[in-house]
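>>> sequence plus the predicted model coming up.
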Amino acid sequence: MSTPLDSFLAELRPLAIAAANGSPEPPADAADLLARARRFGDPGVTACALVTLGHAHQHIGALDEAQAAFRAAAPLYAQAGDDRACTEAQVELGYSHYAAGEYPRALAAWLDSLEQVRARRDLHHGTRIYLGVGKVYYALEDFTSALRYHELALQLVRGLDTPKLCCEVLINIAGDAYRMQHFDRALRALAEAGELLAGAVSNHVWEAEVESYLGLIHFARGEYPAAREKLDSAFAIHQENQNLWGKSHVLLALGRTHARLGELSRAEACLTSADELAGQARLTSVSREAAALLADLAIRRGDHAAALRHYKHVHALAAGDETVPPALHLGRQVGERLRQAVLRLRMENARRRLAGQPGGLAAQNRESANSP
């Protein structure tokens, strides 16, 4: 006989899976699920609802709220005795810090769970940690190291029956290879990811990313009409899925593409929207690039007042705050250099712990592959 808890779990589980696959319910609906989950007093059920809420917040760029939800879920999973789900919540917390540009915190969240991952020979979460470390290198524009870690992640995931994780790794490899102008490697990875998305994997965010990278490769090769077509396709997917982060990035790329095609009004509309959406999602780098491109467009049409306005916006974004006195900017720059130095030290420690020590996951995987 079905209990109220059974009925609730039948409702929650598909929503949790959809949220983990990039299509969460709105945060208000996810918060209602959490309130209902708490009434059952089951720590595992409450943790599942918290992770679902975390994905819902992250989808719209509410990263502080997402981090709070993931952070609260981990000890509840531990209380419920679900070690794998606890690790998953910690890994998701790391990814949320990564999305916020908080790279030392992202690394700390992943490394906190690394010992348990290695002890369990948990190649799934080991792959996710390699993937995350590669993402941090990507954010630091060390694309060679990013690609190396993502290729290691691909080696690990090949031994697992996890098409979803394999697809995610392939898309990250495509991003690294694109930035290194290794377009053939990027296209191979995108083709394999596209096959997975056409079959076993359902994730609208990744579908849009594949289209977006194809558009960016066309753009890099000077194939602007083809780039516009692929980027339009990516934007349509993000629009239907209401992905703020994705829409901001694609609109920026579309603005560049329209400008190259001489479609200046469309370029301006795309870049203005990219700046607005990026502001909502706290994507400062996207806003800064959009404002710089808007300034260039204003100069092309002879509107120097508009160009000056956009350049002021660029400088305000670069400074982080228009009201900060110039004398404090040097201190902020020095602080950033120190932060980067600390981060690189942590990255080196992470590299040693992930790959350089006997018994590391990569070594374990090779031993398993070579064992009779």
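Cool, got the structure.

>>> going forward, measure contacts and count neighbours with C-alpha atoms only.
OK.

>>> what helices or strands is whichever helix or strand Ala208 is part of leaning on?
Remark: Ala208 resides in helix 204-220, with elements defined by DSSP states H and E. Helices and strands touching helix 204-220, by 3 or more C-alpha pairs under 8 Å, 6 or more residues apart in numbering; DSSP states H and E, are helix 163-179, helix 183-197, helix 224-241, helix 244-260.

>>> quick one: contacts of that helix?
For helix 204-220, contacts defined as C-alpha atoms under 8 Å, 6 or more residues apart in numbering pick out 21-23, 168, 171, 174-175, 178, 183, 187, 190, 193-194, 197, 224, 226-231, 233-235, 237-238, 241, 243, 246, 250, 253, 257.

>>> if we can go back for a sec, just tell me which of the helices and strands packed on helix 204-220 ends up closest to Asp142.
Asp142 sits nearest to helix 163-179 of all the helices and strands packed on helix 204-220, at 9.2 Å, using C-alpha to C-alpha.

>>> let me see the residues that make contact with that closest one.
128, 131, 135, 138, 143-144, 146-147, 150-151, 153-154, 157-158, 183, 185-187, 189-190, 192-193, 196-197, 200-201, 206, 209-210, 213, 217.

>>> mind redoing it with 7 Å?
Under the contact criterion C-alpha atoms under 7 Å, 6 or more residues apart in numbering, helix 163-179 has outside partners 131, 143, 146-147, 150-151, 153-154, 157, 183, 185-187, 189-190, 193, 196, 200-201, 210.

>>> also this one, for the comparison:
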Amino acid sequence: MHPGELNALAHLISESERLTYLDPHAALSLAESACRLAPACTDTLLAISAWRCYGTMLFAFGRIPDGQHAMFKALTLADAEDLVAERGELIQELACAYYTQGDYDEAIAYWADCIDTDGFTLNTRIHAYIGLGQVYYAHERYEMALQNHLDAKALITLPFDTDLHGRVLINLAADYAKLGRFDDVALELDEAMPLAEAAGNPEYIGEILVYRSAIALSRGHAAEAHAFLDQAVAMRRVWAWGEISQSLARGRVYLFEGLLDEALTAVHTALLRADEMGTCHKTFQALHLLAQIYQRQGNTTQAEYFHRRYQEAFSRIVRSGTYAKLQALEARLKH
């Protein structure tokens, strides 16, 4: 590949990254074009960047298996050239994809690899702590999730990667919300918002607004909760995870208000999107919430149906073997 072609490939990647939040469809198209040039690329780091950029955009659109395929292409190149730091970053991306699909054993194995290899960056290690906490969160072990996310935060020394710092704080806010510690949720969000804004990450800003909605709802302020969600929706482009979270949050507000038909519409939308995306954790959250709404409506048949589906989905997530692997990974992280 001659220098002009290398420059063209680098430009496609940089433009895709620039447009990631401004015009996600264009960003995806540019990343796809970059990957068509990647096989002939003589610069391994540039080829890895092309595949990783494409994988990231596919994940954003909820196309998880396709995104994994792109990340594996990048990982193969990193392995071949023994590019250790790049390999670590790609491994944690793949771990997140397995987590999203509810394949927690595989996610744990990848995050374990993040801490077992010399030469991986501090960022990769922090991602492993975040991931460990997220799996505990999915298992409804919120105190354990909180501890691991606090461990991730303790590794951050300023100045630090603004985007990753914000991610840690948002995970802490999620933990505190589940524990009913909404004053602590507010503190984490107050710290996270300027970081998300500085990083230019509307995905994170949207998540922060969802948790601000949860704070408002915990205080009985339904109108304020809706207003935060309206802001989040206005910022969203195609971020599948955010779309599901916002629909679930809207359903909870409608349930609080007693607007049960509206709540059902919002949560069924979330369930449909979660099923399309293949995100098990969001699926069982939606099923559980639907069971509660139908129960409030007096529709016992539907309530029992969705509660049974929720239990089945949760039982697929919670496995004794998975919990043992979690504890083994945690022990390695502590040493």
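Nice, I can see it. From a predicted model like this one, the values you see are computed outputs, not experimental measurements.

>>> related to what we said a few turns ago, I'd like to know which of the contacts of helix 163-179 of structure 1 are buried.
Neighbour-count burial (16 or more other C-alpha atoms under 10 Å) applied to these gives 131, 143, 146-147, 150-151, 153-154, 157, 183, 185-187, 189-190, 193, 196, 201, 210.

>>> which part of structure 2 lines up with the helix holding Ala208 of structure 1?
Mapping helix 204-220 of structure 1 onto structure 2 (TM-score structural alignment) gives residues 202-218.

>>> burial of Ile13 of structure 2, as a residue count?
Counted with other C-alpha atoms under 10 Å, residues neighbouring Ile13 of structure 2 total 27.

>>> now do the one helix or strand it maps to: which elements does it pack against?
With elements taken from DSSP H and E, the one containing Ile13 of structure 2 is helix 3-18. On a contact count with 3 or more C-alpha pairs under 7 Å, 6 or more residues apart in numbering; DSSP states H and E, helix 3-18 of structure 2 meets helix 24-37, helix 44-60.

>>> nearest to Gln92 of structure 2 among the ones you listed would be which one?
Nearest of the helices and strands packed on helix 3-18 of structure 2 (C-alpha to C-alpha): helix 44-60, 11.9 Å.

>>> I'd like the next helix or strand past the closest one.
helix 64-80.

>>> now that following helix: buried residues?
Applying 16+ other C-alpha under 10 Å to helix 64-80 of structure 2 flags 64-65, 67-75, 77-78 as buried.

>>> same question, stretch 97-111 of structure 1
Residues of stretch 97-111 of structure 1 classed as buried by neighbour count (16+ other C-alpha under 10 Å): 97-100, 103-111.

>>> same check, this time on stretch 82-95 of structure 1
For stretch 82-95 of structure 1, a neighbour-count test (16+ other C-alpha under 10 Å) marks 83-95 as buried.

>>> run through who's touching it.
With C-alpha under 7 Å, 6+ apart, stretch 82-95 of structure 1 has contacts from 51, 67, 70-71, 73-75, 77-78, 105-107, 109-110, 113, 132.

>>> if you skip the residues just before and after it, what's nearest to the most centrally placed residue in structure 1?
Nearest to the mean C-alpha position of structure 1, counting by C-alpha atoms, centre = their mean, stands Ala99 at 5.6 Å. Spatial nearest neighbour of Ala99 of structure 1, excluding adjacent residues (C-alpha to C-alpha, 6 or more residues apart in numbering): Leu63 at 7.7 Å.

>>> show the contacting residues for Met193 of structure 2.
The contact partners of Met193 of structure 2, by C-alpha under 7 Å, 6+ apart, come to Ile205, Ile208.

>>> quick one: it from Arg237 of structure 2, how far?
19 Å (C-alpha to C-alpha, to the nearest Å).

>>> got it, and Ala31 of structure 2?
17 Å.

>>> what of Leu289 of structure 2?
25 Å.

>>> of those two, who's got more company?
A count of neighbours by other C-alpha under 10 Å puts Leu289 above the other of Leu289 of structure 2 and Arg237, at 24 against 19.

>>> leaving out the residues flanking it, which one is nearest to the more buried one?
Using C-alpha to C-alpha, 6+ apart, the nearest residue to Leu289 of structure 2 is Val267, at 7.4 Å.

>>> whereabouts in structure 1 does the helix or strand containing Lys325 of structure 2 align?
Using DSSP H and E, Lys325 of structure 2 sits in helix 320-333. Counting by TM-score structural alignment, helix 320-333 of structure 2 falls onto residues 341-354 of structure 1.

>>> neighbours of Ala173 of structure 2, how many?
Neighbours of Ala173 of structure 2 (other C-alpha under 10 Å): 28.

>>> same check on Ala227 of structure 2?
What Ala227 of structure 2 shows, counting by other C-alpha under 10 Å, is a neighbour count of 15.

>>> try Leu277 of structure 1
21.

>>> if I look at it, how far off is Gly61 of structure 1?
Leu277 of structure 1 sits 10 Å away from Gly61 of structure 1 when distances are taken as C-alpha to C-alpha.

>>> what's the answer for Ala49 of structure 1, then?
19 Å.

>>> more neighbours: which of these two?
Ala49 (28 against 22).

>>> got a list of what the more buried one touches?
Leu33, Leu34, Ala37.

>>> among those, which one sits closest to Gln357 of structure 1?
Leu34 (41.1 Å).

>>> enumerate every residue touching the closest one.
Thr46, Ala49, Leu50.

>>> just Gln242 of structure 1 next, same as before
By C-alpha under 7 Å, 6+ apart, Gln242 of structure 1 has no neighbours at all.

>>> show me what it aligns to in structure 2.
That one, Gln242 of structure 1, aligns with Val238 by TM-score structural alignment.

>>> mind checking how far Leu330 of structure 1 is from Arg288 of structure 1?
Going from Leu330 of structure 1 to Arg288 of structure 1 by C-alpha to C-alpha gives 20 Å.

>>> sorry, wrong one. I was asking about Gln116 of structure 1.
40 Å.

>>> follow-up on the earlier one: what's the average distance of the helix holding Ala208 of structure 1 to structure 2?
When structure 2 is superposed, helix 204-220 of structure 1 averages 0.8 Å from its matched positions, counting by mean C-alpha distance after the TM-score superposition for structure 1.
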